[in-house]
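K.L.:
Mind looking at a prediction? Sequence and model below.
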Amino acid sequence: MIPVSTFSGKTVALFGLGGSGLSTAKALAAGGARVYVWDDSEPACEKAREAGFTPYDLHEADWSLFHALILTPGAPLTHPAPHWTVAKAREAGVEVIGDIELFLRERARLCPRAPLVAITGTNGKSTTTSLIAHILREAGADVQMGGNIGVPILDLESPSEARIHVVECSTFQIDLAPSLNPSVGVLLNLTPDHLDRHGSMENYAAIKQRLVEASEFAVVGRDDVYCEAIFQYLKRLGHAVVGISNTQPQALGAVRYEAGMLRRAFALPSMKTLDEPLFDLSRAPALRGAHNGQNAAAAFSACERLGVTHDEIGAGLKSYPGLAHRMEQVARHGKVLFVNDSKATNADAAEKALLSFNDIYWIIGGKAKAGGIAPLRPLFPKVRKAYLIGAAADEFAKTIEGAVAYEQCGTLDAATAAAARDAAASDAAEPVVLLSPACASYDQFKNFELRGDAFREAVRGLENPAPQDETDQGGVDAVPPHADEAATSAVAQSEGGAES
């Protein structure tokens, strides 16, 4: 824990008693603050009581007593309307901040030069955050990873010049952290997301921009119009910034993903261009697909800035085990690869997995989202057979009828056994049994994590499942040791997950 001594002797209000809220309350109390905690949920208040706090209804509070309101990122700061605690705080002239800001103030007090890598973007934040942390650890660094990835930032060890904090930041957290000034700031991409909380795409992009604009060194994706505009703006300011790209082969200095390789082009004094190969991502089994190419390019650029050698970065990319439930390679049974992509709760998410593999034996179904799987029709030729489970089974059968062979399996256990049977009998060099449901889990499981865990258990139950590294295929163990799996399993507090 990081005791928040910057509020020692002061009185603060704290709203929101989920995991990060309780962590923040404990850190403030440990630092000597008087903390008035509250949540509109009685079960959350009960958890606070169990942790030794007495909830105080902030509706009845004298707000002139408070030096700050510490607000959960789940409560709206501006849109569609400020949370009621925000309105009361502003009326009383009380600042509104979050746990990331408390960390930053402790960093400023204890060690202003303590290395901090902050990662944001619409998609890929968690993978990039865990990948950067993994590369740094493998290179021998003392690394603390947290924030939006599941471990509250104040549960980490204190900042020091010998320790690197790698922190995933949602837009909501950035909005509550006015002092955010990372050593390396990473902005991956921007697409419309949670606009009900931001008011407009322009507001959303402006909040993301704050993270990289305030950084000492920025890494910015260049493959969407909003990030490209931010990149060009930083260049005009003379800010230290490097681009990453999957689509701009002529972008000098940018680390780019192209045909499975990380590459970078340099302009030589002779006016010629040198195109330097950096790493062959086919050697990194947990980083398949163009979307992971962008994540790897960002991690490469950030770690290079922190002084990690190219050989060390390559070793870290190769050994990265991936995040649980996100194209997680759980085992290899003979030539058959088993992949847990339970986090794919809609068609857009499942598309990434379908693009990343061939000869797919696809387990799909659950509680369908709007649009179903019709948008995935162009990828149906990659699927050898589909195995339908859950409430969406009949609807999905109608969608794939005539395009993909399928089997109605009902349960995940039955689908896993059937897919394993057919994949083992196929003539493909590497048949893939892929759980990428394109559905919420609620019809059969409480959340996607439990669904993914059930898939792992079903794979374990197959006859003689061989660890992948016991074959000539190379790669992961039967159930791979995920970096910070305890943290990453908590990334999404609900089926929709944290902001992506």
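P.N.:
It's in. Numbers count the residues shown, from 1 in each chain.
K.L.:
Please count neighbours and contacts with C-alpha atoms only from this point.
P.N.:
Will do.
K.L.:
ends of stretch 278-291, how far apart?
P.N.:
Taking C-alpha to C-alpha, to the nearest Å, the first and last residues of stretch 278-291 lie 17 Å apart.
K.L.:
One more to weigh against that first structure:
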Amino acid sequence: MIPVAGFAGRVVAVFGLGKSGLSTVRALQAGGAKVVAWDDGEAKRKEATEAGIALEDLSACDWSDIAALVLSPGVPLTHPEPHWSVKCAKAAGVEIIGDVELFDRTIRASSTGARIVAITGTNGKSTTTALIGHMVKRCGADAQVGGNIGTPVLELDPPKPNTVYVVEVSSYQIDLAPGFAPNVAILLNITPDHIDRHGSIEGYAAVKARIFANQTAADTAVIGVDDDYSSDICTVVSAARVQRVVPISVGKTLGRGIYVLDGQLYDSTGTQTQKAGDFRDLRTLAGAHNWQNAAAAYAAGRALGFPREKILASFESFPGLAHRMEIVAERDGVRYVNDSKATNADATSKALATYRDIYWILGGKSKEGGIETLTELFPRIRHAYLIGAASDEFARTLEGKVGYTRSQTLDRAVESAANDAEAAEGDLRVVLLSPACASFDQYPNFEVRGDVFRDLVLKHLSERASA
């Protein structure tokens, strides 16, 4: 835990008692603050009480004594309408912040020299965060990984001189961190998302851009330039001439920056362009989307002063993230890939574009648009296995284009796909769970669905080996 600095002896309100809210209360108390905490949900209040946290209804308290409102990132700050606690705080002139802001202030006040790498973007945040954390550890520093990826930032270990905090931040968290000033700030990409919380795609992009707002000349901004919104942000940040800016791209040659062409990494941040590495054989970072993640991680590593050789070696040993194109097993020319996190067609397109000779398991609770946008990738698919509620809809899209089997359940799909792939010829056949659907018709979440897939694959391979 990181005891929060700056609020000793003062009253701080905390609204929202989920995982990050509970850790915020404990960290504030450890720093000497008096905390008044509340949540609209009765279950959350009960959980907080059982954890020994005293509650006070913030709608009825005296806000004149409160120094700050720490708001859960899941609670509306501006859109579609400010939460009632936000209105109370604004009426009393109380600053509204989140746990990332508390974390940033505390780390900077520590004077330990600990550094912060922050990663945001619509897609790829978690993989890039995990990859950078792995790289930092392999390069010999104390890696503390948290934020939106899982562990709340205030639950990480206190700073030491060689600590590098690698923090995934969502747009919600950035919105609540007005003074956030990471040493290395990374924006991967921007595509339409969270419009309900930011009013428009322009509003969403503007919040993402704030990750660079407080950086100084000693800091580095790493910005993907393969979408228009991020490219525009890169132009604006570069024109300000404050921090060092490193553009990154996959597919475009950059006169200045870091880019990937056909899996080859090029570094043009110095006086001349150098071929820096080769991503084509990185099994856990396959595909152009992962090459963008790796390019961003490489840029962060260089900004942190790590040797190029150690950075690239760490990529080779990166185990990957569960449920995100996770390689479960590979045997006799068949690779089994768990991409259960792909809950929409756009996410699934990344996996389909990465492999050929695919035995594709898909389906679940369909989202708007179905899989119509994936048609151009259908030639990569040997056969499809339909599960869940979307089976009829997806069968109509596949009809006449891709052979398919109505498996209905995941166990039947895995067994059929594995048998078909093992009987086929080819250097590499891929049994791919990339559902392009939510899981809620058959599983409580994508994690459970991916765990079941993994267990089924390993059971199949074990039975095959003992036969």
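P.N.:
Perfect, thanks for sending it. These numbers come from a predicted model, not from an experiment.
K.L.:
Start from the N-terminal end of the stretch 151-300 of structure 2 and give the helices.
P.N.:
For the stretch 151-300 of structure 2, helices defined by DSSP state H, counting those that start in this stretch occupy the ranges 171-175, 195-198, 201-209, 228-240, 288-303.
K.L.:
now swap in the stretch 1-150 of structure 2 and tell me
P.N.:
Under DSSP H, counting those that start in this stretch, the stretch 1-150 of structure 2 gives helices at 19-30, 42-50, 84-91, 99-109, 125-138.
K.L.:
could the ones you listed be laid out in a markdown table, adding distance to residue 448 of structure 2 and mean neighbour count?
P.N.:
Shown next, in a markdown table, are those (distance: least, C-alpha to C-alpha, whole Å; neighbours: other C-alpha atoms under 10 Å):
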| stretch | distance to residue 448 of structure 2 | mean neighbour count |
| --- | --- | --- |
| helix 19-30 | 20 | 22 |
| helix 42-50 | 23 | 15 |
| helix 84-91 | 35 | 17 |
| helix 99-109 | 29 | 21 |
| helix 125-138 | 18 | 24 |
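K.L.:
Let me know which of those helices is the nearest to residue 147 of structure 2.
P.N.:
Closest to residue 147 of structure 2 of the helices of the stretch 1-150 of structure 2, according to C-alpha to C-alpha: helix 99-109, at 7.8 Å.
K.L.:
how far does the closest one sit from the chain's center?
P.N.:
Centroid separation for helix 99-109 of structure 2 versus its chain: 21 Å, with C-alpha atoms, centre = their mean, to the nearest Å.
K.L.:
repeat for stretch 33-49 of structure 1
P.N.:
Relative to the chain's own centre, stretch 33-49 of structure 1 is displaced by 28 Å; criterion: C-alpha atoms, centre = their mean.
K.L.:
Spit out the contact partners of the closest residue to residue 211 of structure 1 other than its chain neighbours.
P.N.:
Among residues not flanking residue 211 of structure 1 along the chain, residue 185 sits closest, at 6.2 Å (C-alpha to C-alpha, 6 or more residues apart in numbering). By C-alpha atoms under 8 Å, 6 or more residues apart in numbering, the contact list for residue 185 of structure 1 reads 117-119, 211-212, 215-219.
K.L.:
for the helices of the stretch 151-300 of structure 2, which one sits closest to residue 332 of structure 2?
P.N.:
For residue 332 of structure 2, the closest of the helices of the stretch 151-300 of structure 2 is helix 288-303, at 25.4 Å, according to C-alpha to C-alpha.
K.L.:
relative orientation of the closest one and helix 125-138 in degrees?
P.N.:
Computed by axes from the mean of the first three to the mean of the last three C-alpha atoms, to 10 degrees, the angle separating helix 288-303 of structure 2 from helix 125-138 equals 40 degrees.
K.L.:
Of all the helices of the stretch 151-300 of structure 2, which one comes closest to residue 313 of structure 2?
P.N.:
Among these, helix 288-303 comes nearest to residue 313 of structure 2, with 11.0 Å by C-alpha to C-alpha.
K.L.:
Other residues contacting the closest one?
P.N.:
Contacts to helix 288-303 of structure 2, defined as C-alpha under 8 Å, 6+ apart, come from residues 117, 124, 127-128, 131-132, 135-136, 184, 186, 188, 220, 222, 224, 246, 248-250, 258-260, 263, 265, 279, 285, 307-308, 311-312, 315, 350, 354.
K.L.:
And those residues, which of them are buried?
P.N.:
Among the contacts of helix 288-303 of structure 2, the ones that count as buried by 16 or more other C-alpha atoms under 10 Å are 117, 124, 127-128, 131-132, 135-136, 184, 186, 188, 220, 222, 224, 246, 248-250, 258-260, 263, 265, 279, 285, 311-312, 315, 350.
K.L.:
Give me the subset of the residues you listed that lies in strands.
P.N.:
Using DSSP state E, the subset of these located in strands is 117, 184, 186, 220, 222, 224, 246, 248-250, 258-260, 265.
K.L.:
any idea which of the residues you listed is closest to residue 62 of structure 2?
P.N.:
For those, the closest approach to residue 62 of structure 2 (C-alpha to C-alpha) belongs to residue 117, at 37.7 Å.
K.L.:
Mind putting the helices of the stretch 151-300 of structure 2 into CSV with mean neighbour count?
P.N.:
CSV is the format used below for the helices of the stretch 151-300 of structure 2 (neighbours: other C-alpha atoms under 10 Å):
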stretch, mean neighbour count
helix 171-175, 24
helix 195-198, 18
helix 201-209, 20
helix 228-240, 16
helix 288-303, 23
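K.L.:
can I get those in TSV with distance to residue 367 of structure 2?
P.N.:
Conversion of the helices of the stretch 151-300 of structure 2 to TSV gives the following (distance: least, C-alpha to C-alpha, whole Å):
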stretch	distance to residue 367 of structure 2
helix 171-175	23
helix 195-198	17
helix 201-209	20
helix 228-240	25
helix 288-303	22
